[in-house]
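Asks: just coords:
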């Protein structure tokens, strides 16, 4: 079975496709000055764009792991998530508090989807 890697660097690939499954690298917001709601919205848009590039869509999500810097932001992040996922099939989901690579990153999404 072939493995297709899209947007590869010396460290990672933005998208990996294998066996009709799509794996996205962790998605963070481009502007760390945004609050948790804006960072979450921007991450979700990046997920949609990458899934489209890979030949899939948010309707084919299998699993999403959400890392947030501080659980005090859980409700605000969920408000954005709930609005975004409202009319889509629901993936398996986990949300954990995590130390981020940079202190201004408030949320990161790791996504697996069907092709």
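Replies: Sure thing, it's come through. Predicted, not measured: the structure shown is a model, and the values here were computed from it.

Asks: from here on, contacts and neighbour counts on C-alpha atoms
Replies: OK.

Asks: Show me what the helix or strand where residue 110 lies is packed against.
Replies: For residue 110, the host element (DSSP states H and E) is strand 107-114. For strand 107-114, the packing partners by 3 or more C-alpha pairs under 8 Å, 6 or more residues apart in numbering; DSSP states H and E come out as strand 21-24, helix 36-53, strand 61-68.

Asks: Now do residue 115: how many residues are near it, please.
Replies: By the criterion of other C-alpha atoms under 10 Å, residue 115 has 18 neighbours.

Asks: then this one, side by side with the first:
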């Protein structure tokens, strides 16, 4: 039987789920206004928080999917990403253009990792 732990749950979703040493984060969206770099930095701060809650960190990220409603923001997103990512342990990554649930959101990031 799988050991499953849920973090930050409500009736709709969990911010994070841990199952058998794997960590799955919900799509993280910005909690601040600002340009793409500021919003990405905020999302990455949230990712750090939830990974820590789950016994993991950015060195243990396996994969990331980044959603941008406007691919013109790619360089600005990468400015925050490159300053944050563990360059010794970069994850597999995809970046796609996608319409997000709220027009003020410039980025959403979905992460899967393993526990330390």
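Replies: Yep, that arrived. Source: prediction; values computed, not measured.

Asks: Who are the contact partners of the nearest residue to residue 43 of structure 2 once chain neighbours are set aside?
Replies: Excluding its sequence neighbours, the residue lying closest to residue 43 of structure 2 (C-alpha to C-alpha, 6 or more residues apart in numbering) is residue 30, at 5.3 Å. If a contact means C-alpha atoms under 8 Å, 6 or more residues apart in numbering, then residue 30 of structure 2 has 39-40, 42-43, 105-108 as its contacts.

Asks: Among the residues you listed, the buried ones, what's the ChimeraX command?
Replies: Buried members of the contacts of residue 30 of structure 2 can be picked out in ChimeraX with the line below, counting by 16 or more other C-alpha atoms under 10 Å:
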select :39,40,42,43,105,106,107,108
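
Asks: Check the mean deviation of the strand holding residue 110 of structure 1 from structure 2.
Replies: Average distance between strand 107-114 of structure 1 and its aligned residues in structure 2, after superposition and using mean C-alpha distance after the TM-score superposition for structure 1, equals 0.4 Å.

Asks: Okay, angle between that strand and helix 36-53 too, please.
Replies: With axes from the mean of the first three to the mean of the last three C-alpha atoms, to 10 degrees as the basis, strand 107-114 of structure 1 and helix 36-53 are set at 30 degrees to each other.

Asks: Relative to residue 4 of structure 2, how far out is the residue lying closest to residue 32 of structure 2 once chain neighbours are set aside?
Replies: The shortest distance from residue 32 of structure 2 to any non-neighbouring residue, by C-alpha to C-alpha, 6+ apart, is to residue 39 (6.3 Å). Computed with C-alpha to C-alpha, to the nearest Å, the distance linking residue 39 of structure 2 and residue 4 of structure 2 is 30 Å.
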